[in-house]
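# Return a 3D structure for these sequence lines:
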Amino acid sequence: MEGTEQGRHRLVAAQRIVVKVGSSSLTSAANGSIDAERIEQLVTALAEHRLAGQEIVLVSSGAIAAGLTPLTLARRPKDLATQQAAASVGQGLLMAHYTAAFARRQITVGQVLLTADDVIRRTHYANARRTLSRLLNLGVLPVVNENDTVATDEIRFGDNDRLAALVAHLVRADALVLLSDVDALYDGPPSRPGARRIEVVGGPADLEGVEIGSVGSNVGTGGMVTKVDAARIATVAGIPTLLTSAANAAEGLAGKDVGTWFEARGGRTASRLLWLRHAAEAEGRLVLDEGAVAAVVQRRMSLLPAGVVKVEGRFVAGAAVELVNPAGTAVARGLVNFDSGELPALLGRSTRDLAAELGPDYAREIVHRDDIVLLRTR
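Got it, this is the predicted structure:
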């Protein structure tokens, strides 16, 4: 495990950083409305690093919270339609705050609203990456949020922590910073006497026995568990992550010993594989026999027609599907090469026979090994 000081130096030296801030860090504790002073403090910390040459992408919650006061809502609504209405009113107000605050420091910002489809579908994913890259090349500081006005319960990220981790990978960030109203990860509830700050997390073993809260604030959706999950997504993809409070943003970005530092545990993952594992919604399922499960999971081989016993769902070629064992447990996820309507006639047959009968297009795998991510190792 690298030392705390050495690890945090990677944040100071980072060329491109994704910073996520939660609703509770931007709102007043009294009424849940947007707090202009808190935004100013955050912008001051980020602007210093942007003007020093670092590229910053800000993933900001707060649209729904910003819409509460104008709509005379006492608290975050529970029904989806009112949440969408609040987001519609609040998103413009939130961006007005950011635009004015950064403009006072001669920094231009651009709004990027994403839905889960933008990282689930490969063409959308490529478009989002291209837009963000161009904004950064033009010297713009992108402000990203989930498009709550159109997202539904079925197609949403659920929290901006996960979105931030995926955006960090999408823009090939050198580091991710997660800001909330809690200054670090502790080995138990921070309010408990004797709770100890966890300074560095080098891997899953460092979190064994740690109580991680799952309840977010009154104006947000995430809790500490979503932040730890986001850090896991980022670090496995080679992106170190700092978790701390918005009040500690300046110190954290300066490499000071605040918050919890999650060390990167892997190399850069191919974009489509991270997309497939963490963002893709499976459109169908392929039930494999035991031999195919062993081939895919243990020997890392492609999935051939002979090993598939059943097709579930409707999908087109290129869709993400789950590969499940005979008991129905998902063992992997992959991008299928055939439409669901074509597959029943292929199941249980060798590619040689299929090619002889139907032509060379049917000599290919149902799912190529390069388009498979494992969900289980056995």
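# From now on I want contacts and neighbour counts done on CA atoms only, so please keep to that.
Fine.
# what about the closest residue in space to residue 184 that isn't next to it in sequence, neighbour count?
Nearest-residue entry for residue 184: residue 259, 4.1 Å, with adjacent residues in sequence omitted and distances by Cα to Cα, 6 or more residues apart in numbering. Residues within reach of residue 259, counting by other Cα atoms under 10 Å, total 25.
# do residue 242 as well
With other Cα under 10 Å as criterion, residue 242 counts 27.
# looking at this, it is in a strand?
Yes - remark: residue 242 belongs to a strand, assigned using DSSP: H, G, I helix; E, B strand; the rest coil.
# Please, where are all the strands along the protein?
Listed in chain order, the strands of the chain (DSSP state E) span 16-21, 55-60, 109-114, 141-146, 175-180, 200-201, 241-245, 260-262, 284-288, 308-312, 320-324, 330-335, 372-374.
# and for comparison, fold this next one:
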Amino acid sequence: MVFEQVTRHRDAVIASAESRGKNKRSPIVERTDMPRAQRVVVKVGSSSLTSIQNSLDELAIATIIDVLAKVKQRNPHIELLFVSSGAIAAGLAPLGLSRRPKDLATQQAAASVGQSLLMTRYTETFARYGVKVSQVLLTAQDLMARDRYHNAHRQLERLLDLGVMPIINENDAVATSEVRFGDNDRIAALVAHAVKADALILLSDVDALYTKHPDQGGLRMSEVRSSEDLEGLSIGSVVRAGVGSGGMVTKVKAAQIAASSGIPALVTSAANARAAFNGEDVGTWFHTTGRRKSVYGLWLEHLADIEGTITVDAGAAAALRRRRSLLAAGITEVTGDFEGGSAVGIKGPDGVEIAHGLSSYSSDETSQMIGKHSDEIEEIMGENYDGTVVHADDIVILEESVES
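Alright, predicted model coming up:
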């Protein structure tokens, strides 16, 4: 199982690798700090790189490259990581497809064709500015398995040390439906976490997050300081249909992933890219809401396959928030079919999910323990059952979810 590959030992190994001279940068707090950022992850969506005919938009590509290249020319010490969507979209026209395919096999075929076309354009155009680039293709497994995560982190760090700009995309040509990220917004947030970026910039054809659709009089949200600022928003109303797999919902969630791990994020349009690096008041700025998490915690919060739900009473919910283990005595309900070691969602008495954790027992075993104390459990089920359903080390407390 995936969780077996994700251990605390990995965090110790990676932390050691990351600590070599990478912690001396002053944090980026406000958007006005952006001109002094030294490591930035920039993600550009398919809608900003392809034309209405589902082919590469040469002008759009040239424009974003011009911005990134001139940022590097202005600040030779800045390190940029470019997460680029568009591989599937770029492969549609050469394959004679009029729209994004729904089946995985055809998506993989389009990505295989489109990725080479996209990288050819990037390599040739960046070269005119004297910028060296490389292709880095990642799957979800690369950020979940210990050895793969370490290798991906080491590769990205080495490329940056050599003055190369990594151009990153999900490896759609080989990823299976079970382990796909599903959108490059989230992969950008996870890459930002992996390389300890100063900031994450998410670019698309939408210039900001709005209180409601701009055509309906919605106002731009200049900043988001907490999940409370997003309450009541119909984020899905500003999603635009097109060749991409994301939308405003995925960008908000990606920005929250970064912000919850101590990395500020900016959501804006590709047309505002230059202004974003200049620290101008464009887009929506997501302030950090937490400190950097362990890789294990990030996986458990955002990547783990949640196989069931455990509902707890008010006392257990309060204990969880104090980073205590979940005991059977505080459980009121168990739903889903899961085995011991599976990732589960934990809900409070109001039905709101407050945590993810790895259950020590199966759903059947946990159901038999509901509301019971350790001595009762041992008497009924045997001495191997102590009533600690989810250990504190295997629990991550969630930010409030965004209504979509």
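# how much space is there between the aligned residue in the second structure for the residue nearest to residue 184 of the first structure and residue 252 of the second structure?
In the second structure, the residue paired with residue 259 of the first structure is residue 283, using TM-score structural alignment. Between residue 283 of the second structure and residue 252 of the second structure the computed distance is 12 Å (Cα to Cα, to the nearest Å).
# Identify the contacts common to these two.
residue 267 (Cα atoms under 8 Å, 6 or more residues apart in numbering).
# Dead centre of the second structure: give me the residue that sits there.
residue 186 (2.8 Å; Cα atoms, centre = their mean).
# what's the neighbour count on the closest residue to residue 238 of the second structure other than its chain neighbours?
Counting by Cα to Cα, 6+ apart, residue 213 is the residue found nearest to residue 238 of the second structure once chain neighbours are left out, at 5.6 Å. For residue 213 of the second structure, the count of nearby residues is 17 (other Cα under 10 Å).
# Against residue 195 of the second structure, how distant is residue 331 of the second structure?
Distance from residue 331 of the second structure to residue 195 of the second structure, by Cα to Cα: 38 Å.
# more neighbours, the two?
Taking neighbours as other Cα under 10 Å, residue 331 of the second structure and residue 195 compare with residue 331 leading, 27 against 20.
# unless I'm mixing things up, the residue nearest to residue 238 of the second structure is touching residue 237, no?
Yes - with contact defined as Cα atoms under 8 Å, residue 213 of the second structure counts as touching residue 237 (6.1 Å).
# Map residue 396 of the second structure across to the first structure for me.
Under TM-score structural alignment, residue 396 of the second structure pairs with residue 373 in the first structure.
# from memory its match sits against residue 333, does it?
Yes - using Cα under 8 Å, residue 373 of the first structure makes contact with residue 333 at a distance of 5.4 Å.
# Which neighbours do those two have in common?
276, 277.
# quick one on the thing from earlier: the residue nearest to residue 238 of the second structure maps to what in the first structure?
That one, residue 213 of the second structure, aligns with residue 189 by TM-score structural alignment.
# Now do the contacts for that match.
With the criterion set at Cα under 8 Å, 6+ apart, residue 189 of the first structure makes contact with 195, 211, 212, 213.
# now do residue 19 of the first structure
Taking Cα under 8 Å, 6+ apart as the test, what residue 19 of the first structure contacts is 56, 57, 58, 59, 164, 176, 177, 178, 179.
# Looking for the alignment partner of it in the second structure.
Under TM-score structural alignment, residue 19 of the first structure pairs with residue 42 in the second structure.
# And for residue 40 of the first structure?
Match for residue 40 of the first structure (TM-score structural alignment): residue 62.
# Any chance of JSON lines for the strands of the first structure, columns distance to residue 96 of the first structure?
Below are the strands of the first structure laid out as JSON lines (distance: least, Cα to Cα, whole Å):
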{"stretch": "strand 16-21", "distance to residue 96 of the first structure": "17"}
{"stretch": "strand 55-60", "distance to residue 96 of the first structure": "13"}
{"stretch": "strand 109-114", "distance to residue 96 of the first structure": "10"}
{"stretch": "strand 141-146", "distance to residue 96 of the first structure": "11"}
{"stretch": "strand 175-180", "distance to residue 96 of the first structure": "21"}
{"stretch": "strand 200-201", "distance to residue 96 of the first structure": "37"}
{"stretch": "strand 241-245", "distance to residue 96 of the first structure": "23"}
{"stretch": "strand 260-262", "distance to residue 96 of the first structure": "32"}
{"stretch": "strand 284-288", "distance to residue 96 of the first structure": "42"}
{"stretch": "strand 308-312", "distance to residue 96 of the first structure": "47"}
{"stretch": "strand 320-324", "distance to residue 96 of the first structure": "38"}
{"stretch": "strand 330-335", "distance to residue 96 of the first structure": "41"}
{"stretch": "strand 372-374", "distance to residue 96 of the first structure": "41"}
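# so which of those comes closest to residue 270 of the first structure?
strand 372-374 (10.7 Å; Cα to Cα).
# how near is residue 102 of the second structure to residue 147 of the second structure?
For residue 102 of the second structure, the distance to residue 147 of the second structure - Cα to Cα - is 32 Å.
# more neighbours, the two?
Legend: neighbour count by other Cα under 10 Å for residue 102 of the second structure and residue 147, higher for residue 147 (16 against 8).
# give the contact list for that one.
Contacts of residue 147 of the second structure (Cα under 8 Å, 6+ apart): residue 10.
# Give the aligned equivalent of residue 334 of the first structure in the second structure.
Match for residue 334 of the first structure (TM-score structural alignment): residue 357.
# how about the spatially closest residue to residue 78 of the second structure that is not a sequence neighbour, what does it touch?
Take residue 78 of the second structure and drop its neighbours on the chain: the residue closest to it by Cα to Cα, 6+ apart is residue 38, 4.4 Å away. Residues in contact with residue 38 of the second structure (Cα under 8 Å, 6+ apart) are 25, 77, 78, 79, 198.
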